[in-house]
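Peer 1: Make a model of this:
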Amino acid sequence: MERRPFGRTDMTVSVLGFGGAEIGMEAMDVGQGEAAKLVNEALDLGMNVLDTAPSYDTSEELIGRAVSHRRQEYYLFGKCGEGRSVGLEYPDWDARNVRPSVERSLKRLRTDYLDLLLIHSCTEAVLRQGDLIDAVKRMKEAGLTRYIGYSGDSTDALYAIRTGVFDALQTSLNIADQEAISLTLGEAEERQMGVIAKRPVANVVWERSPDSPNYPRTYLDRLRKLDYPFMSRKPGTMLECAIRFTISVPQVSTAIIGTTDPKHLKDNVSCAAKGKLTATEMNEIRTRWQEVCEPAWAGMK
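Peer 2: Coordinates of the predicted model:
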């Protein structure tokens, strides 16, 4: 699988990474055996980025049990920020949660360090207070994480970038969610930040049941209005175009995709292996977005 530099860090990351949210969701009912098979398969297919968070239910424990013995084969991206919503003592975004959160994550993941610790989608107002950023910086100084970053969108992400503190940005980016291209990615590139695309396949909204957990109806509504020409082509074209679009955005280092299905995992890798879209194909998608997008179409949190 293609590897790309990750901003100013020393990491070279796979163009697709494994997102750990779905395997941890209670509604998905993924057992340890299934999770172990899936995550090991991701590494075998060439992915070297595993992304998880305390708020992804059992994800950290599942990943730790599955692949901690292969720790030198992957970069581990974790998150912090949530407090009482994930069983810690203080409210969400309270800086006093940071170290307990990280230490708990390391224990669950069966490792003694993260490669990247991301503040998980707090607002600009919280960032401006400064104490949360300072607490995350101390995790880097203490060696509990090698690098730090921010995960979020829109003007919150723009403020985080402009602090100059963070090594990486994780933000929503896909065929139905392109605000970041014009708003934040240029400034992230200027500061040599690694860029992680989350939701790179728009949660595969065209294949999912509206009754499925966390169904992204916003993306469905947007895609109906965008009505890209490739949406009427043969099955599989949507997935291929979606993946190849996201990894074709110049600033993107890695795109994080979660799944509980080994077949879907292999399909994602096969699509990415076809490489970037042509300049003409990218221009068609970008032009259509610019023609149709509405002011309220901000990055999905």
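Peer 1: Only C-alpha atoms from now on, for both contacts and neighbour counts.
Peer 2: Will do.
Peer 1: what's the span of stretch 90-107 from first residue to last?
Peer 2: Using Cα to Cα, to the nearest Å, one end of stretch 90-107 lies 20 Å from the other.
Peer 1: I would like the residues contacting it, please.
Peer 2: 53-54, 60, 78-85, 88-89, 112-114, 122, 126, 131-132, 135-136, 139, 144 (Cα atoms under 8 Å, 6 or more residues apart in numbering).
Peer 1: try stretch 47-55
Peer 2: For stretch 47-55, contacts defined as Cα under 8 Å, 6+ apart pick out 1, 13-21, 59-60, 73-80, 82, 85-86, 101, 105, 256.
Peer 1: Buried members of the residues you listed into ChimeraX, please.
Peer 2: Of these, the buried ones go into a single ChimeraX selection, burial set by 16 or more other Cα atoms under 10 Å:
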select :1,13,14,15,16,17,18,19,20,21,59,60,74,75,76,77,78,79,80,82,101,105,256
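Peer 1: want to put them side by side, so please do this one too:
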Amino acid sequence: MHSAAHEPVLPRRTLGRSDVTVTALGFGAAALAGLFTPVDEDEATAALEAAWEVGIRYFDTAPHYGLGLSERRLGAVLRTKPRDTYTVSTKVGRLLLPRQHGGGEGDLGDDLAHGFAVPATHRRQWDFSGDGVRRSLEESLTRLGLDHVDLVLLHDPDDHEEQAFREAYPALEELRSQGVVGAIGAGMNQSRMLTRFVEDTDVDAVLCAGRYTLLEQTALGELLPAAAARGKSVIVGGVFNSGLLADPRADATYDYTAAPEPLVSRALRMQTVTEEHGVPLRAAALRFPFGHPAVASVLTGARSAAEVRDAAAQLDRAVPDGVWAALRGEGLLPPDVPVPGK
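Peer 2: This next block holds a predicted model:
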């Protein structure tokens, strides 16, 4: 029997008024499904096992990630762990429909047009109907090989706003009331519609990607104050802004495309400031969102065990108050943005 005393412990927070908890550092499982470049099975497994070893107990996935590959890889590892010790979120809104071989299609090609280096075995179909939500969740559970997920999020309903509120959201509320899922919400790369979810529905949490980082604090305008006022949780994804804050350089990516030069130079200036205080930019980027009380967890995507261990080590690193003061002094962080304190 393993002694629990040796297990690393990451702080846990509860999502909204639900019973679902997440660790401060979460594992975003898009990268291990071949985001932009392939990741082999062994690398993916090693990354997930490393996440477990450093104490991560919150894992986020979606059918969209690698056409189901992310869910299958995640489930294969999590099925070996005690189910009551970890939290899984997946997403609904895109159904995966098998492509037919033959019929002139020949080789199915890859899915890189959607960002994933995997064979294009399926096509995605938007579906924010109630039936679509239930079917999507059932299919996710089959891929994961789990009997339930803890948190279900509406995924990128940007162009389907009214259907998402009118049909998909009530279906999630029903699944929660039936005890099928513990918590519900939405996950997007924008803050406006997430604010509407927080204000107009009974979501427990929202996942906001890329809009509350050292480089960009759009979510501070309305989303974070609204969440704090209503006791709802925000999970922050894209904390490195697709790589720019992890390793700022001319060819870095931002929002999944080439980073504009002014942002690259700003990130480089930030790096100079943090390193003058002996703090890697990655550590400041991971720690920053926790300055706001509504933030429950920060998700980091990793494609290798080394990346996972690095993220855990950086989040564990002390960031002196002087770092935030210096960033403000250089005009790199607005004066009204909350920063982590003691």
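Peer 1: What's the TM-score once they're superposed?
Peer 2: Here the TM-score for the pair of chains, by TM-score structural alignment, normalised by the length of the first structure, is 0.84; 291 aligned residues with a Cα RMSD of 3.1 Å.
Peer 1: follow-up on the earlier one: could you list which of the contacts of stretch 47-55 of the first structure belong to helices?
Peer 2: When DSSP state H is applied, the contacts of stretch 47-55 of the first structure are split such that 21, 59, 60, 101, 105 fall in helices.
Peer 1: and the fourth one, what pairs with it in the second structure?
Peer 2: Using TM-score structural alignment as the criterion, the counterpart of residue 101 of the first structure in the second structure is residue 136.
Peer 1: before we move on, back to that, among the ones in helices among the contacts of stretch 47-55 of the first structure, list the two that are farthest apart in space.
Peer 2: Based on Cα to Cα, the longest span within those runs between 21 and 101 and measures 17.0 Å.
Peer 1: re the thing from before, so which of the ones in helices among the contacts of stretch 47-55 of the first structure is the closest to residue 196 of the first structure?
Peer 2: Taking Cα to Cα as the measure, residue 196 of the first structure sits nearest to residue 21 out of these, at 15.1 Å.
Peer 1: Can you show me the strands along the stretch 201-301 of the first structure?
Peer 2: 254-257 (DSSP state E, counting those that start in this stretch).
Peer 1: before we move on, what about the stretch 51-200 of the second structure?
Peer 2: Counting by DSSP E, counting those that start in this stretch, the strands of the stretch 51-200 of the second structure are 58-60, 87-92, 94-98, 110-111, 116-119, 122-126, 151-155, 183-188.
Peer 1: could you dump the ones you listed to JSON lines with distance to residue 80 of the second structure?
Peer 2: Shown next, in JSON lines, are the strands of the stretch 51-200 of the second structure (distance: least, Cα to Cα, whole Å):
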{"stretch": "strand 58-60", "distance to residue 80 of the second structure": "14"}
{"stretch": "strand 87-92", "distance to residue 80 of the second structure": "14"}
{"stretch": "strand 94-98", "distance to residue 80 of the second structure": "26"}
{"stretch": "strand 110-111", "distance to residue 80 of the second structure": "29"}
{"stretch": "strand 116-119", "distance to residue 80 of the second structure": "25"}
{"stretch": "strand 122-126", "distance to residue 80 of the second structure": "28"}
{"stretch": "strand 151-155", "distance to residue 80 of the second structure": "20"}
{"stretch": "strand 183-188", "distance to residue 80 of the second structure": "23"}
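Peer 1: Taking the contacts of stretch 90-107 of the first structure, please make a PyMOL selection of just the buried ones.
Peer 2: Entered in PyMOL, the line below selects the buried ones among these, by 16+ other Cα under 10 Å:
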select buried, resi 53+54+60+78+79+80+81+82+83+88+113+114+122+132+135+136+139+144
